[in-house]
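Trainee: Okay, structure incoming, though there's no sequence with it:
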């Protein structure tokens, strides 16, 4: 079974199918017939224990639990050959320190958002989300079939890491604001939590973009050190209780239309794994990725009702004037990444090509369908 066949099969079958496929793959790699459960050649007395550090609070819904799913899938797939202990942000290292911890071998794996590493290379932004970028399904398509994974592995190898998609929040909201945002002038002087290239767009609008980990946001909003924040969407935002500090909830967001989450593994640890265990890591990440998109899609709908009906949250949208200006700035900010270095230029060019293909298909598929559905069901 070659890599493309394996990955494609696991994507179609979902986590249950992945588990079966990887059990069979394990048998094949050991030169024995696949049993459908586990290879008889596996020595279950030889368990390898790995440590995963994350950028999320331990057990946080959707984000922290995506990391825990990777660990659970990997243990199930390996029949106990591999065990992963998951640590939340701050338990071993801080949220923004997990990349270096894995790169340097302090931890074996991380689960986080790749745009947090833009200080190492701006190209990492594309493997999470960029303003006016790709949706969850579009970024999956690019990484899996448009050359994104190969570029990602080449980029990460510079830092002794190999990384894979392992979650996606879907479309994120525009954020929580203490005051209404009616004009472009309302952004001037605004202090808002927003990392990645979205923060660069805010700065061009005259706002102050602040990078905070998830666990730091509520206190900053409560104390007044920030005036607004984006985080994820209704499900995660409800869990943090942002509605208690900022009553205006804007959506959709421009900055993260499909935020991909990732597992990064120390390259030395990865190279030390036999082929069947490497296949299990890939499959565990892919299963968690698929479940994450489904879970966020459903739970955001449930949480949005709660925010509006039970907590009186006021939903808002940015004006067309704001959207137009943000779009103009976003294109310049994202394109400027290509001017940094040759690797970033290659990633940008590949991403832009895939985004254009997705746009052309979307204009005759999902975009008009969603409009027509609202025309009919919205009456």
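Mentor: It's in. A quick note: this is a predicted structure, and the numbers were derived from the prediction, not measured.

Trainee: use CA for all of it now, contacts and neighbours both
Mentor: Fine.

Trainee: Summarise which helices and strands the lengthiest helix in the chain is packed against.
Mentor: In the chain, assigned by DSSP state H, the helix with the most residues is helix 275-311. Applying 3 or more Cα pairs under 8 Å, 6 or more residues apart in numbering; DSSP states H and E, one finds that helix 275-311 contacts helix 3-29, helix 64-78, strand 161-168, helix 234-240.

Trainee: what's the most buried one of these?
Mentor: Highest mean neighbour count among those (mean count of other Cα atoms under 10 Å): strand 161-168, with a mean of 28.

Trainee: so what does that strand touch, helix or strand wise?
Mentor: Partner elements for strand 161-168 (3+ Cα pairs under 8 Å, 6+ apart): helix 64-78, helix 148-157, strand 260-266, helix 267-272, helix 275-311.

Trainee: Now the fourth one: buried residues?
Mentor: Of the residues in helix 267-272, those buried by neighbour count under the rule 16 or more other Cα atoms under 10 Å are 267, 269, 270.

Trainee: Tell me the one of these nearest residue 158?
Mentor: residue 267 (9.9 Å; Cα to Cα).

Trainee: what's the closest one in contact with, if anything?
Mentor: The contact partners of residue 267, taken as Cα atoms under 8 Å, 6 or more residues apart in numbering, are 103, 157, 160, 161, 162.

Trainee: put this beside the first:
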């Protein structure tokens, strides 16, 4: 009797009794943890990790579950890369530029002053060499990366006093994320790297003179308008900062092909959702902030010009010392040139015209 006839005649109980196991394998349930660098109160940026986890669970039919843990629950906000590298957690959701102290190249995976905007960053990652180059670099830290959100261009931060000239930056103690602090320092400022949950207190007490986070929606939640009246724009250091899901390489390699596809697609969904939330929620928040007395101010051309000059000089200095940076930045900067050439004829011109129109 062949196997098919045996199963048909005897039924599953008879097959098992006969010692012939059917080719059915239940996939073992998976339980992972994400360590976030952000507090739960920020439903946009912290929320991207929740979106990712929800999608993984839904696409796996509940067989692959990931719990999300806010900064400080499992490890400090700036300890999440070490956690993934060492295998303490399987996933981190963070802004890569927080870790430029390990190697400046972490900033290239997130945002550098006068870098790519959010659409350009996504294009470099998915259709340029960005994902390939950054993954080669992150492999040195025993992890693989997946784009995990973007805020879009950010605001330039909150200041206790007006910033009219370059002289006003001298000695300015400012909480500024990641790599931008190096440029601020070259301009005479004093950068401070402080997690989101600690910024308000530092600004209120006068420990710092200024602080930037993301934009109106998050900044309103964090209450910065209550302790600093001047709100500057644009955030020249963050034209399109990308967050990442860093996954422990060993944990990722152990996944089935199906679960690897689930992770990739869940991350892409979270990536899109995060920026959509910011773009949808920032306008209302900005109106409310201005209505409550916030004083909007643009950075002067002189300040922007000085910051650009110092940024380009910094990148040249780093490239002379860091071969990883030299390799990745060469590709990044070439892509940026091509993108800006294209955007000046399309998005930039269209946006300028539309913003000049008055709508009822």
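Mentor: Now that the structure is in, tell me what you want to look at. These numbers come from a predicted model, not from an experiment.

Trainee: Do you know the score for how well these two fit?
Mentor: Taking TM-score structural alignment, normalised by the length of structure 2 as the basis, the two superposed chains have a TM-score of 0.91; 338 aligned residues with a Cα RMSD of 1.5 Å.

Trainee: returning to that earlier point: in TSV, list the buried residues of helix 267-272 of structure 1 along with distance to residue 245 of structure 1.
Mentor: Formatted as TSV, the buried residues of helix 267-272 of structure 1 follow (distance: Cα to Cα, whole Å):
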residue	distance to residue 245 of structure 1
267	43
269	44
270	44
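
Trainee: Residue 144 of structure 2 maps to what in structure 1?
Mentor: Under the alignment (TM-score structural alignment), residue 144 of structure 2 pairs with residue 162 of structure 1.

Trainee: In contact with its match: list those residues for me.
Mentor: By Cα under 8 Å, 6+ apart, the contact set of residue 162 of structure 1 is 152, 153, 156, 264, 265, 266, 267, 270.

Trainee: Just the buried residues of stretch 259-273 of structure 2, please?
Mentor: Buried residues in stretch 259-273 of structure 2 (16+ other Cα under 10 Å): 259, 262-273.

Trainee: Give me the range in structure 1 that it lines up against.
Mentor: Going by TM-score structural alignment: stretch 259-273 of structure 2 matches residues 277-291.

Trainee: mean shift between that stretch and structure 2?
Mentor: On superposition with structure 2, the mean distance recorded for stretch 277-291 of structure 1 (mean Cα distance after the TM-score superposition for structure 1) is 0.6 Å.

Trainee: now the strands for structure 2?
Mentor: 30-36, 64-69, 91-94, 143-150, 157-159, 173-175, 190-192, 210-211, 230-233, 242-248, 295-298 (DSSP state E).

Trainee: Let's have the ones you listed in a markdown table, adding distance to residue 4 of structure 2.
Mentor: Shown next, in a markdown table, are the strands of structure 2 (distance: least, Cα to Cα, whole Å):
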| stretch | distance to residue 4 of structure 2 |
| --- | --- |
| strand 30-36 | 33 |
| strand 64-69 | 33 |
| strand 91-94 | 44 |
| strand 143-150 | 44 |
| strand 157-159 | 70 |
| strand 173-175 | 70 |
| strand 190-192 | 70 |
| strand 210-211 | 71 |
| strand 230-233 | 71 |
| strand 242-248 | 43 |
| strand 295-298 | 76 |
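
Trainee: Of these, flag the one that's most buried.
Mentor: Greatest burial across those, using mean count of other Cα under 10 Å, falls to strand 91-94, with a mean of 30.

Trainee: Could you tell me where that one falls in structure 1?
Mentor: Matched against structure 1 by TM-score structural alignment, strand 91-94 of structure 2 falls on residues 109-112.

Trainee: does residue 134 of structure 1 really touch residue 254, like I thought?
Mentor: No: using Cα atoms under 8 Å as the test, residue 134 of structure 1 is too far from residue 254 to be in contact (10.7 Å).

Trainee: who's more crowded, these two?
Mentor: When residue 134 of structure 1 is set against residue 254 and neighbours are counted by other Cα atoms under 10 Å, the residue ahead is residue 134, at 27 against 21.

Trainee: any idea how far the counterpart of that one in structure 2 is from residue 289 of structure 2?
Mentor: Taking TM-score structural alignment, residue 134 of structure 1 has residue 116 as its aligned residue in structure 2. For residue 116 of structure 2, the distance to residue 289 of structure 2 equals 28 Å [Cα to Cα, to the nearest Å].

Trainee: To what extent is the aligned residue in structure 2 for residue 324 of structure 1 buried, counted in neighbours?
Mentor: Residue pairing (TM-score structural alignment): residue 324 of structure 1 is matched to residue 305 of structure 2. Look at residue 305 of structure 2: counted by other Cα under 10 Å, it has 11 neighbours.

Trainee: distance of residue 305 of structure 2 from residue 235 of structure 2?
Mentor: Using Cα to Cα, we find residue 305 of structure 2 at a distance of 13 Å from residue 235 of structure 2.
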